Every structure is written in structure tokens, then in C-alpha cells.
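Undergrad: Give me the fold of what follows.
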Amino acid sequence: MNSNIFDLTTWTTAIHDWLTEFIPEWSAILLESIVVALIIITLYAVFAIALIYMERKVCAFFQCRIGPNRVGKWGLLQVFGDVFKMLTKEIIRMRKSDRFLHDLAPYLVVTASMLTFACLPWNKGGQVLDFNVGVFFFIAVSGIGVVGILMAGLGSNSKYPMIGSIRAGAQLISYEISIGITMLTMVALSGTMQISEIVQQQADQGWNIVRGHIPALIAFLIFLIAGNAECNRGPFDLPEGESELTAGYHTEYSGMHFGYYYLAEYLNLFICAAMASTIFLGGWAPLHIAGLDGFNEVMNYIPGVVWFVGKTFFILVLLLWERWTFPRLRIDHILSLEWKYLMPISLLNLLLMALVVTLGLGINV
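TA: Next up, the predicted model:
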């Protein structure tokens, strides 16, 4: 079974070698970096637009209505109209706000989101940032967004943004613990923190959610719950509670400054789903079933990026299902859920996974 027929490493190496024939190597690296940055920004915008439209339709389905259907076929151009409106709106700054913090905060949130976006393994050989401590780097840079949210509340010099940012800080810092422990659980199963190696191992031995037994399934469920909380998504959207705080920490933002927060929220949702598909469902690795060589060979002919995006959108549906099913929680309930339930269960689950690995109980598919 050959799952490497769509390996992009050969292409990227060939392009680099071709460029170095005409220009110095440092110039080739600089040019490649610029092209990769443009690709990341383009994908960032495309997936944000797709997710906004997807959520509106899923929300409409759960509420027994149609959703956007006026602008363009099936309402496909509605999001583009909203983006154009956002781009043309005036950026208003409050008179008594801290202008430096107020202006810097949205850029910090988007930067953190783009750094984590660059960690995603789209295909074999198709990952921008791939360190031997990739999981640690992913968790570290994702925490930068919390600083941007706290700066938004402090810099706005307004009570609603301040309360929203305090809530967000308490919530995100709390649920990062469960996110980190669940990812560490899968690192214990894989034996490596390099994201590309985690996916390659699943391509060879089977998806982690299958070969990791019950601990992997428990970690997957906790990741979905904590991931929604990390993205400030319902039922964990207290930092933006419209009925209480108008719009929470971005109440005083307008124009594209507000748009950056809006953009980052949806891309963080995509990143959460993408990382779940990477460490639990094999990422770009195709579906293989032991004993069905013909079926496995057919699966190998589906490009890895198709597998990755397909799995990610499957998890996105689960996350949207979670949001539009459960009512908004109180802030004390949110923190109790993490500190009294999810974190202790995550720690016990990590211990259980360590036993599974030590006793050699993993399943090879």
C-alpha cells in the first residue's frame, strides 16, 4: 500500500533546486517564503468566508429556517457583500481609550491565529512549520491570542470590554490546560511531538482514535468540548455575551479592526477542527482497513489534502452541532466544568494512555 504518491516534498525540492540555478540560495528562500505567506493569507481568507457561510446555513437548519438566500445563488454572495461592507466601514477610536493597545490587540489575535494555521499538515510534505516540538509550539503560539483579547479590554477603557476580556482570559487560560493534556495524551501514544511524524505514524499504523482504545476516544471528546471553549463559541461564548455585554471585548471596535476578531474567531474554529483531525483522525492519511488491500489501494489515490479538508469539515459539523444545541452557560459553570471535571478526567486519561502504551495494548490497523 503506497500512500506517498501525492508527496509534495519532491515538488518543493525540485522547485527550490530550479530557483537556485538562476538566483542565490538566500534569494530563493526569500522568494519561497513570500509565496508561502501569500498562500497562507489566501487560504486564511477563503476558509473564513466558507465557514461563515457554512455556519449561517447550519444555524438556519437547526432553527428550521432557510438562511442566506437573496444575494447570489443559494445566498453564496452574501458573505462577500458583508466582507465588502466591513472593508469600507470607518474605524472609530474612542476618545479615552489607550490607542496603542486598542490598535495593536486585533493584529496580535490575527497573528497568533496565522501562526497556528501555518502548523497544519495539509498533505505529506505540505506543512509550512514543522518542528520536532511542533505540538508544544502550537500550544504556545495559540496562547498569544489571549494576550490580544486582554489588551482589547484594557485598551478600550470601557466596562463591557473589560468584563468580557476578564471572562475570556479566565476561560481561555483554564481550557488551555485540557487542550494541552489531551494533546499530550496523543503524544504519549505517538511517541513524538513532531506533527508530521504523528500523521505519518497514523498513515502506517492506523488512526490514533482507533489504535488508542478508550483513552483516545475520551481525549477526542474532551478536545471537542475544550476546543469550542478556546474559540469562544457557544455554549462557551460568555466573553461576547450579547445579552449582557453588548459584544464583550470587541464592543468598541469597528471596521476591519472588528473584522480581524471576526476573522480570527472563525479561523480558530477551523484550526481547532484541523488539529483534531490531525492528531485523532490521521490528518492527510487515507482510511486503511486491515485485510482489504484493494480498498486501501483505492483510498491511496485520493489526495491527502482532500482527506485532511474532508475530516476537518466533518469535525466542524460536530462543533457547530455542539454550539447550536446547548444553551449558553454561566461563567461559574464554565469554570467548574473545566476545573472540577474536564481537567481531572484528562489527567486520569493521560495516565490510562500511559498504561496502554507501556503494556503494548495499541491496535495496528
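Undergrad: going forward, measure contacts between C-alpha atoms and count neighbours the same way
TA: Noted.
Undergrad: Tyr266 is in contact with Ile52, correct?
TA: Yes: proximity of Ile52 to Tyr266 meets the contact threshold set by Cα atoms under 8 Å, at 7.1 Å.
Undergrad: Could you tell me the end-to-end distance of stretch 223-243?
TA: Counting by Cα to Cα, to the nearest Å, the length from the leading to the trailing residue of stretch 223-243 is 28 Å.
Undergrad: Here is the second sequence; please produce its structure so I can put it next to the first one:
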Amino acid sequence: MSAMTFLGPVVLLLLVLGFVTIAILFERKVLGWMQGRVGPVQVGPWGLLQTVADVLKLLLKEDIIPGKADRILFKIAPVIAFVPAFAVLAVIPYTDRIVFADIGVGLLYFIAISSITTIGILVGGWSSNNKYALLGAMRSAAQMISYEIPLVMSVVGVIMAAGSLNLTEIVKAQESLWFILPQLIGFVVFFVASLAELNRTPFDLPEAESELVAGYHVEYTGFRFAFFMLAEYVYVFAMAGLTTVLYLGGWNPLFGWTFLPPIVWFAAKFLLIVFILFWIRATLPRIRLDQLMQLGWKVLLPLALVNIFLSALFKEVSGIGNFF
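TA: Next up, the predicted model:
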């Protein structure tokens, strides 16, 4: 066994934990800037240690388990929610050399494994023996069903264009043209559906505190609650990385500018997607449940079908995998 087999997961975990720490602070700063608020300024210089203080606070809080909860399921639910979020990161190619698991069906693996997190949310809500938590968990299940289908169908055009499910091959297929142009419809559907999969504004209905008292994790405290929040931000990392790979050319440079290393190009595109996710949270209100369902089934699903049809048509007419 190579050293990479053992060191790879450790390096990836440290990278993700560092990203989560910085991303939470960055999101608060961005929200404060966009909404005319101060943001974190008290803990450390310019509030830079605010996230560290929050983590310490969560770790020191009392671990409370409701008396009538299913104790075993209650304890393992946060783990079920977090582990798939971390597992999908292994197949994302950051450059042609930096990829922890370059498997032939990387895209299929990503989509399949990421869906397991919803089971953790369902188990957490049900095992709490709290009606508000159960409602939040059921909302998450309904949301997953509504948006997993258009999300999967939106990437069919990319698969047809690249001729592969391997994420590294998909990036290499974009050396001359990024797929965001020929697959613009698919990109829009994918991005909106990924917001719903991340349970982020305006699709943060499973944890709608205004009507559900914090939703599926209302009974969780301390580090178990932190696991649910950690899973959300790890998925921000994962979805931003997958969007970069599928539609923004991965590590491929813009306009052939090769004076920067591939990892820099990947990081720049990745951070742009992360910033847009935070930007959306600062500007859009939460939508209603019926609006969420209508958008998923009546708008995104038909658009995904149209994108598949157009992708197949242009591939047949042109003999290549994209519109040009």
C-alpha cells in the first residue's frame, strides 16, 4: 500500500476542516457586508477567531439526549449525515495529478453517495421523538425526491458531451470549450437543484426555524449538532468542486493563460462558486414548500429533459459531444 493511501484521507480531512472554518467566517463577513451589518468583529483581530470560538462552545456544551428518543439512532444520525459528505470528495479531480480516487464512474459515485445524507437527516428527525423535528426531516425527504431527479438529469448532457462518467475525462474534454456554454440550460438546472440539495437559501426548508423551531436537528446539542452543520458546509465544498469540474473546465485555464498552475485555476473557479452561494443567501428569501415543489417538478424537470434532447440532437448533427 502506498503512503498516499494512508495520508490522502488525512490531508483531505484537514483541508476540508480548514475550508469549513474559513468558509463560515467568510460567509458571515459577506452577509454583513452585503446587508449593511458589522459581522464578526469581537473575537480575535477583525473577528477572525469567531469560528474557533463557536467550535469550542459547541464542544463544551452538554450532550443532551431526549428521554423518549431512540438513543442508538439518535447518536448515529449525525454520522450518517456527515460521512457521505466527506466520502464524495475523494473523486473530485483538483488537477490532472491531484485526485484521491480516480474511478471510472466518479460522477455516478458522487451522486449516489451524496444522497445518503438525507437518510441521516430522516433518522435524526424521527429518532428525536419530536414532531417538529420529524416535520423538518420529512421536508428534507420531499425536497430530495423533487430535486435529485432534475439534478441527475441535468448532468446527462455533460456525460453525452464528454462520453465518460470519469470526472478527470470530463475535465479533459473541456480543454477547448467549457461545458457551461454548450450546456447552459443544464448548468442552470444543476445549480438550482444543487442549492436545494444543500438545503441552502432559498431552499432551506428542512431547518426553517420560523415554523419548525430549527427543524430536524431541534433536539441536538453540542458536537452532534456540529456534525449536521459540518456536513452542510462540506457539501458546499463538494458541490462547488463538482460544478467547477462539470461546467467550468476544472483546472483548464481561461483563454489559454497557462502562466498560472492548474490548481490556481481550479481554486479561483471553486471560490467563485462558493461566493455566489453566499451571495444568494444574502439576497433571496426562503420560498414556500408548494413553490419549492412546483419549481422542481414543473420547471427544472422539463428543462432538464429539453437539455437532454438538445444535447442528443446536436451530438447527432455535428458528430461531436457539444453544440459547437
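Undergrad: more neighbours, Ile52 and Tyr266 of the first structure?
TA: Set side by side, Ile52 of the first structure and Tyr266 show more neighbours around Tyr266, with 22 against 16, by other Cα atoms under 10 Å.
Undergrad: Can you say which helix or strand has the more buried one in it?
TA: Assigned by DSSP states H and E, Tyr266 of the first structure belongs to helix 255-279.
Undergrad: Now that helix on the second structure. Mean distance?
TA: On superposition with the second structure, the mean distance recorded for helix 255-279 of the first structure (mean Cα distance after the TM-score superposition for the first structure) is 0.9 Å.
Undergrad: what's that helix packed up against?
TA: Contacts defined by 3 or more Cα pairs under 8 Å, 6 or more residues apart in numbering; DSSP states H and E place helix 255-279 of the first structure against helix 25-62, helix 78-88, helix 99-117, helix 195-205, helix 213-230, helix 304-323.
Undergrad: And those: which comes nearest Gly255 of the first structure?
TA: helix 78-88 (5.4 Å; Cα to Cα).
Undergrad: the inter-axis angle of that closest one versus helix 255-279?
TA: If you take axes from the mean of the first three to the mean of the last three Cα atoms, to 10 degrees, helix 78-88 of the first structure sits at 130 degrees to helix 255-279.
Undergrad: I would like the range of the second structure that aligns with helix 78-88 of the first structure, please.
TA: With TM-score structural alignment applied, helix 78-88 of the first structure matches the range 50-60 in the second structure.
Undergrad: hang on, the earlier thing: which part of the second structure lines up with the helix holding Tyr266 of the first structure?
TA: Using TM-score structural alignment, helix 255-279 of the first structure pairs with 222-246 in the second structure.
Undergrad: do stretch 181-193 of the first structure as well
TA: Using TM-score structural alignment, stretch 181-193 of the first structure lines up with residues 153-165 of the second structure.
Undergrad: now the matching stretch, how far from the centre of its chain.
TA: Here stretch 153-165 of the second structure is found 19 Å from its chain centre; the criterion is Cα atoms, centre = their mean, to the nearest Å.
Undergrad: what comes up buried for it?
TA: For stretch 153-165 of the second structure, a neighbour-count test (16 or more other Cα atoms under 10 Å) marks 153-162, 164-165 as buried.
Undergrad: now do stretch 296-314 of the first structure
TA: Buried, per 16+ other Cα under 10 Å, within stretch 296-314 of the first structure: 296-297, 299-300, 302-313.
Undergrad: Of these, which is the nearest to Val133 of the first structure?
TA: Phe308 (21.3 Å).
Undergrad: how close does the closest one get to Cys231 of the first structure?
TA: With the distance defined as Cα to Cα, Phe308 of the first structure ends up 20 Å from Cys231 of the first structure.
Undergrad: What range does stretch 278-291 of the second structure cover in the first structure?
TA: The alignment of stretch 278-291 of the second structure onto the first structure (TM-score structural alignment) spans residues 320-333.
Undergrad: Please work out which residues outside the matching stretch touch it.
TA: 55, 58-59, 62, 167, 228, 233-238 (Cα atoms under 8 Å, 6 or more residues apart in numbering).
Undergrad: mind putting those in TSV, neighbour count included?
TA: What follows is the contacts of stretch 320-333 of the first structure, written out as TSV (neighbours: other Cα atoms under 10 Å):
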residue	neighbour count
Glu55	18
Val58	18
Cys59	19
Phe62	13
Arg167	20
Asn228	23
Arg233	22
Gly234	21
Pro235	19
Phe236	27
Asp237	25
Leu238	27
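Undergrad: so which of those residues comes closest to Thr9 of the first structure?
TA: The closest of the contacts of stretch 320-333 of the first structure, once distances to Thr9 of the first structure are taken by Cα to Cα, is Asn228, at 33.5 Å.
Undergrad: nearest spatial neighbour of the equivalent of that closest one over in the second structure, skipping sequence neighbours?
TA: Aligned counterpart of Asn228 of the first structure in the second structure: Leu195 (TM-score structural alignment). Residue nearest to Leu195 of the second structure in three dimensions, not counting chain neighbours: Phe203, with 6.8 Å by Cα to Cα, 6 or more residues apart in numbering.
Undergrad: OK, contacts around Trp297 of the second structure?
TA: Contacts of Trp297 of the second structure (Cα under 8 Å, 6+ apart): Ser146.
Undergrad: Give me the three-state assignment for it.
TA: helix (DSSP: H, G, I helix; E, B strand; the rest coil).
Undergrad: Quick check: it vs Ser115 of the second structure, distance?
TA: Applying Cα to Cα, the value for Trp297 of the second structure to Ser115 of the second structure is 18 Å.
Undergrad: Repeat that for Ile170 of the second structure.
TA: Taken as Cα to Cα, the span from Ile170 of the second structure to Ser115 of the second structure is 22 Å.
Undergrad: Neighbour count: the two, which is higher?
TA: Using other Cα under 10 Å as the criterion, Ile170 of the second structure and Ser115 rank with Ile170 on top: 24 against 17.
Undergrad: quick one: the closest residue to the more buried one other than its chain neighbours from Trp257 of the second structure, how far?
TA: Among residues not flanking Ile170 of the second structure along the chain, Ala162 sits closest, at 5.3 Å (Cα to Cα, 6+ apart). Ala162 of the second structure is 23 Å from Trp257 of the second structure, where distance means Cα to Cα.
Undergrad: Also Ala193 of the second structure?
TA: Ala193 of the second structure is 32 Å from Trp257 of the second structure, by Cα to Cα.
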